[in-house]
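J.: pasted the sequence and its predicted model underneath.
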Amino acid sequence: MTLRLFAALPVPDSLHADIRRLQKGVPGARWRPPENFHVTLRFFGEMDERRAEDLDAELAHIVMAPFELALSGSGWFGKLDPRALWLGVRPSEELLQLNAKCERAARRAGLEPEHRNFHPHMTLAYLQGTPIEKLTRFAERTGGFATEPWRVTHFTVYSSWLSRGANNIYEPEADYPLL
């Protein structure tokens, strides 16, 4: 059996209502449900159970203190062919350090290096056929959006399952405390 895994920081339930209020006015948007709100640290991809166990052992060795994080601003990926709408993350040196530690753990577990630059964000919607002018209006309306900071006390590895509906199913597989 293979698993499709990624490490992420779950967005606290206390922020879901404010985020949900932003999810309107963009044609072609497939809005993410609150249970899928997270900030990805590292996408690991498909692997067999043995490799997943190796990855779990490496991630369990990550030592880092809890830190504060907040969402701030918005934008989209795919400049001229928009594919995803996102909320940004307020700059955080600790978040960059945690991403780097997850990357090193992945390499120690035998995974290929991540070739994309880390762009911390929370995916708000996937897009299909959305006009740029609608995204520009959305970005103008939500560009000043910011959440109160929350304390990050752990990160989670999720498995991702494709569903027949518009949304993937993300299942938490393991939590790793920050002490």
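T.: Thanks, I have it. Numbering: from 1, shown residues only.
J.: going forward, measure contacts between C-alpha atoms and count neighbours the same way
T.: Noted.
J.: ok, then the element right after the longest helix seen in the chain?
T.: Selection of the longest helix in the chain by residue count, based on DSSP state H, yields helix 93-108. Counting by DSSP states H and E, the next helix or strand C-terminal to helix 93-108 is strand 121-127.
J.: who are the contact partners of R108?
T.: Applying Cα atoms under 8 Å, 6 or more residues apart in numbering, we find R108 in contact with 55, 58.
J.: want to compare, so here's the second one:
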Amino acid sequence: MKDDRRASIRLFFALWPQEHIRSALVQARAGGVDGARPTHPQDLHMTLVFIGDVDPDLLPCIETAGDDVALAAFELTLERVETWPRQRLLAAAPHDPPPALFNLVSQLQQNLLPCGIQPEPRRYRPHVTLARKAARKDPAPVAIPWPVQDFVLARSGAAGPGNGGGYQVLRSWQLD
């Protein structure tokens, strides 16, 4: 019997760092990954909205959610590397995220409602996961300026063998 169900795809909107920011993030995690599982450099990103597993037929609606964002480019600075003990993550995070970041997240969440995608109930906590299964580490200051000029829609688990990362950028949008 033929299975007509289509495989779901796992999607999320994110900020995808330029190469110089990616290099700074890799350097910032140095010394903090003993026994941990470092995030592949090509997978470093800041999730804006996790969408999750969806039917591929929803992709046009989800892309429209990105199309409808109206926001100017802004500056974000990652100011600390810290361990989140509960999740066992080593993360780079801003101390005082700019309001524009929260505005971008809010617009995407609202624009996804017509697609039947509800916002996560948890408070948004901006960060870049540098490593998983990390041991507790004292917070360390960093200064990684990130000029945010665009955002992307990415797919989890899409990279093939030898491609390095486990994510595939499907589409990007420039901020005004």
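T.: Ah, there it is. The model shown is predicted, which means the values in this text are computed figures rather than measured ones.
J.: Provide the aligned range in the second structure for the longest helix of the first structure.
T.: Counting by TM-score structural alignment, helix 93-108 of the first structure lines up with residues 99-114 of the second structure.
J.: and Y176 of the first structure, what helix or strand is that in?
T.: If you go by DSSP H and E, Y176 of the first structure is part of strand 169-177.
J.: so which bit of the second structure is that strand matched to?
T.: The aligned range for strand 169-177 of the first structure in the second structure is 166-174, by TM-score structural alignment.
J.: for the matching stretch, buried residues please.
T.: Buried positions in stretch 166-174 of the second structure, judged by neighbour count with 16 or more other Cα atoms under 10 Å: 166-169, 172, 174.
J.: quick check: which element contains the residue of the first structure positioned farthest from its centre?
T.: Computed with Cα atoms, centre = their mean, the residue of the first structure farthest from its C-alpha average is E133, at 25.4 Å. Secondary structure assignment for E133 of the first structure, by DSSP H and E: helix 132-142.
J.: how far does that helix sit from the chain's center?
T.: Relative to its chain's centre, helix 132-142 of the first structure lies at 21 Å (Cα atoms, centre = their mean, to the nearest Å).
J.: what's the mean distance for the next helix or strand after it versus the second structure?
T.: Moving toward the C-terminus from helix 132-142 of the first structure, the first helix or strand encountered (DSSP H and E) is strand 150-152. Compared with the second structure after fitting, strand 150-152 of the first structure deviates on average by 2.2 Å (mean Cα distance after the TM-score superposition for the first structure).
J.: which bit of the second structure covers strand 150-152 of the first structure?
T.: Using TM-score structural alignment, strand 150-152 of the first structure lines up with residues 146-148 of the second structure.
J.: buried sites along the matching stretch?
T.: Buried residues in stretch 146-148 of the second structure, counted by 16+ other Cα under 10 Å: 146, 148.
J.: for stretch 123-130 of the first structure, buried residues please.
T.: Using 16+ other Cα under 10 Å as the test for burial, stretch 123-130 of the first structure gives 123-127, 130.
J.: so the nearest residue to L111 of the first structure once chain neighbours are set aside: helix, strand or coil?
T.: What sits nearest to L111 of the first structure in space, not counting adjacent residues and going by Cα to Cα, 6 or more residues apart in numbering, is F44, at 7.5 Å. Secondary structure for F44 of the first structure, judged by DSSP: H, G, I helix; E, B strand; the rest coil, is strand.
J.: any idea how far the counterpart of F44 of the first structure in the second structure is from P141 of the second structure?
T.: Counting by TM-score structural alignment, F44 of the first structure corresponds to I51 in the second structure. In this structure, I51 of the second structure and P141 of the second structure are 31 Å apart, going by Cα to Cα, to the nearest Å.
J.: ok, the two, which is more surrounded?
T.: I51 (21 against 15; other Cα atoms under 10 Å).
J.: test my guess that that one contacts F12.
T.: Yes. Under the criterion of Cα atoms under 8 Å, I51 of the second structure makes contact with F12 at 5.0 Å.
J.: in space, what's closest to the spatially most central residue of the second structure - neighbours in sequence excluded?
T.: The centre of the second structure sits closest to T47, judged by Cα atoms, centre = their mean, with a distance of 2.2 Å. Spatially, and ignoring its direct neighbours in sequence, T47 of the second structure is nearest to A14 (4.2 Å; Cα to Cα, 6+ apart).
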